[in-house]
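> This is the structure alone, sequence omitted:
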């Protein structure tokens, strides 16, 4: 058992500064140095964790004071600090953005902050930015990574401006960047040379090893024992759609299903694979069905199997993209209409502006289940919702929840570990 790990929350003044790039480069670099690296992502997100998992070669779990909860976040951090040499937590948006924010998480667990600064259009002003980030909260500032630096001279100017805060690393302007699309980065499985890009970033990262080695290992405060999960799904098989169209899945969701006693199996609607015959319930997570409209429209075996599963009363839980493929049709960004499975009346249309974003909760007969929403499409349906999620922290009305027979569908992405009993209810066809 180790005496702790070097623990850092990687943050910035805003999105777009290079937090994911720096976290991935640092994780890959440290791993190549023989360090055991464990990476977390702060706040609701599916895509950044995929990149960070590719970089670190280990599962990337979510930390969030509301969605995951204080004690469960502490348990995950404490376990990681005992198993790894380095624990990196990538922040979300700007350091102080959101409620709760990445700064709230840092203060809750005494995590030192590693500030990522896009230095491409500044030099000495970097010091003012970093000192403001440190003092506004305040937070404990461990150091700075200057991203997109132009030269060694540029890096020296940045370092001199930081006063008593060390410049731990620099990263030059990148000729090749992690590609992006409307929901964020392109998922690693669709980038043929993703490992080459990550290796290049690790090679380009100029790490001050003396300053790095000066960072003290630490352990979070002792966490309460983890509560045992009742085996409410014991003996049942849950079939989960997983492919490029259905790729938004928290690792904790799968862990929760297994803790509930379920056997998890996988199938690919994109490959026209039907719902497995031994499935007792079906889980259709979100993803990018709008990018695969033609393939999904032509997947006759998949469509017939999900209609047959519904007709037989098999519980189906469909989230966001999983719901989109169950409408009568899906119109992509080019306006092309693709016929879908037709379990939900109406059509889904992509739009250029964001249609939903933020943390939300869903009331169930087992209590509130927490999660989030993030989508650029809208569902036009005559179907009346049976429930609505509640936005956090405002308490305003959130996403519609639809029920048709054994199907529960919504744009809401549930974080199963927030309420395992509620998950069991939903996958047994119950809601209220």
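Cool, the structure landed. Everything numeric here is computed off the predicted structure, so don't read it as measured data.
> alpha carbons only for contacts and neighbour counts from here, please
Noted.
> and residue 56, how many neighbours does it have?
24 (other C-alpha atoms under 10 Å).
> Would you agree it is in contact with residue 38?
Yes - with the criterion set as C-alpha atoms under 8 Å, residue 56 and residue 38 qualify as a contacting pair; they are 7.2 Å apart.
> Please compare the first structure with the one that follows:
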């Protein structure tokens, strides 16, 4: 049994400021010398970039369906053994989704810190906080933090509306021009967004300064003034799971090259960790800048933002030729979502222009202004079930052979539904983002490992 303070940062809806508060907490307590480990509830790639920067440690996903309960328990136990504070950022609203952030909090006994955008309310803030706390009996509760507050008087109004004064953990002020005299405040666009979510931390030159501004603002709240001993009020027991999965070394002696740069950045840290546990040597390369693959046995081309870098992709004919030679030699290439898009013949952008791509797959991609697909998915690979999700703003027309189709949890795959898994020689590609730990055997198959 390992005991460690833990908080699940949730909200009544998306867009309330969960990511900012989670990253600010991580940065604040890391600056004070505490070892903070952060998790993200649900299959999100972008928020973890900020949490990794804030905490200085890898960020893993926690999802009772995608991971499974045992995997979540194992990750929490391992983190609690080495950390002074665990933070879990929720997903959407507290009770949204199945499973929801509330399900995770209740399963592991992690107290919920509710972040509420209070910019357009006063007394209703107390009703909302009361409802979040009591809607589900037995929900562990830490308190509430008001975000985007207009003034000290506004904060007093919000605080006075709470049934339990002890629930008040402070207010973060709403401004768009930075700091005002004597008061630390959070800029309105502290963490900028675009069509797939937040801009990743590594894309902004001032990311660390943005986190410090948020941490400084939080430091003035009751929550931010808590010391390490104070945090023990939220200590949780994280037992070692009764059965710990043994990872088969199906990639022993193989080198897996993983694309990683501004265009290909949707990478679960846990996926890389699993490849290493399976015996692989993992090397990274930039599909945008490098003109050839590193020496490797398999390539993983992850998702990201190829649509924002089409000129550079098309111009990198050296990487195009290297990928072609890799596949022609019968070596495995797994491309997911953005990685698959880059392998198509062309892409039609939102402005109607069409740009050539690398052309390893016979097909074309078209960007949409609205979300084309979103949600948890699973797919059968090598007789195993590989879990993950889909989230994309483009559609594709591809004539490569379809070897499988994804399905929603609890549903069977049907022709013409879900996401296509294309198989062309040693190349496999799909819009599907895979959570490798859900099936090491299926992962090894996609990467040409033992039994492939």
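Received it, and whenever you're ready, just let me know what you need. What you see is a predicted model; the values in this text were computed from it and never measured.
> residue in the first structure matching residue 432 of the second structure?
In the first structure, residue 432 of the second structure lines up with residue 412, judged by TM-score structural alignment.
> what stretch of the second structure does stretch 247-264 of the first structure fall on?
Counting by TM-score structural alignment, stretch 247-264 of the first structure falls onto residues 265-282 of the second structure.
> list the buried ones in the matching stretch?
Burial within stretch 265-282 of the second structure, assessed by neighbour count using 16 or more other C-alpha atoms under 10 Å, is assigned to 265-268, 270-272, 274-282.
> same thing with stretch 42-62 of the first structure?
In terms of neighbour count (16+ other C-alpha under 10 Å), stretch 42-62 of the first structure has its buried residues at 42-57, 59-62.
> where along the stretch 51-200 of the first structure do the strands fall?
61-63, 86-90, 113-118, 141-149, 167-172, 180-181, 184-185 (DSSP state E, counting those that start in this stretch).
> same check, this time on the stretch 251-400 of the first structure
Counting by DSSP E, counting those that start in this stretch, the strands of the stretch 251-400 of the first structure are 263-267, 281-284, 316-319, 327-331, 337-339, 344-350, 356-364, 367-375, 377-380, 387-391, 397-404.
> closest one to residue 80 of the first structure among those?
Of all these, strand 367-375 sits nearest to residue 80 of the first structure, with 22.9 Å by C-alpha to C-alpha.
> Next, the mean deviation of the closest one compared to the second structure.
On the superposed models, the aligned residues of the second structure are on average 0.6 Å from strand 367-375 of the first structure, with distances taken as mean C-alpha distance after the TM-score superposition for the first structure.
> now that strand: which residue numbers in the second structure?
Counting by TM-score structural alignment, strand 367-375 of the first structure pairs with residues 384-392 of the second structure.
> Okay, the residue of the first structure most remote from its centre and residue 73 of the first structure: tell me how far apart.
For the first structure, the residue at maximal distance from the C-alpha centroid (C-alpha atoms, centre = their mean) is residue 153, at 36.9 Å. Shown here: residue 153 of the first structure relative to residue 73 of the first structure, a distance of 41 Å by C-alpha to C-alpha, to the nearest Å.
> do residue 199 of the first structure as well
As judged by C-alpha to C-alpha, residue 199 of the first structure and residue 73 of the first structure stand 30 Å apart.
> which one of the two has more residues nearby?
residue 73 (22 against 18).
> Pretty sure the more buried one sits against residue 66.
No - in terms of C-alpha under 8 Å, residue 73 of the first structure does not count as a neighbour of residue 66; the distance is 9.6 Å.
> Measure how buried residue 21 of the first structure is and give me the count.
By the criterion of other C-alpha under 10 Å, residue 21 of the first structure has 23 neighbours.
> buried sites along the helix or strand containing it?
Counting by DSSP states H and E, the element that carries residue 21 of the first structure is helix 19-32. In terms of neighbour count (16+ other C-alpha under 10 Å), helix 19-32 of the first structure has its buried residues at 19-31.
> so what corresponds to residue 442 of the second structure in the first structure?
In the superposition onto the first structure, residue 442 of the second structure corresponds to residue 422 when matched by TM-score structural alignment.
> Check whether residue 222 of the first structure really touches residue 76, as I assumed.
No - taking C-alpha under 8 Å as the contact criterion, residue 222 of the first structure and residue 76 are not neighbours in contact, 11.2 Å apart.
> So which of the two has more stuff around it?
Set side by side, residue 222 of the first structure and residue 76 show unequal neighbour counts under other C-alpha under 10 Å, the larger going to residue 76 at 17 against 10.
> Same list (the strands of the stretch 51-200 of the first structure) but as a markdown table, adding distance to residue 342 of the first structure.
Shown next, in a markdown table, are the strands of the stretch 51-200 of the first structure (distance: least, C-alpha to C-alpha, whole Å):
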| stretch | distance to residue 342 of the first structure |
| --- | --- |
| strand 61-63 | 33 |
| strand 86-90 | 39 |
| strand 113-118 | 46 |
| strand 141-149 | 48 |
| strand 167-172 | 49 |
| strand 180-181 | 27 |
| strand 184-185 | 29 |
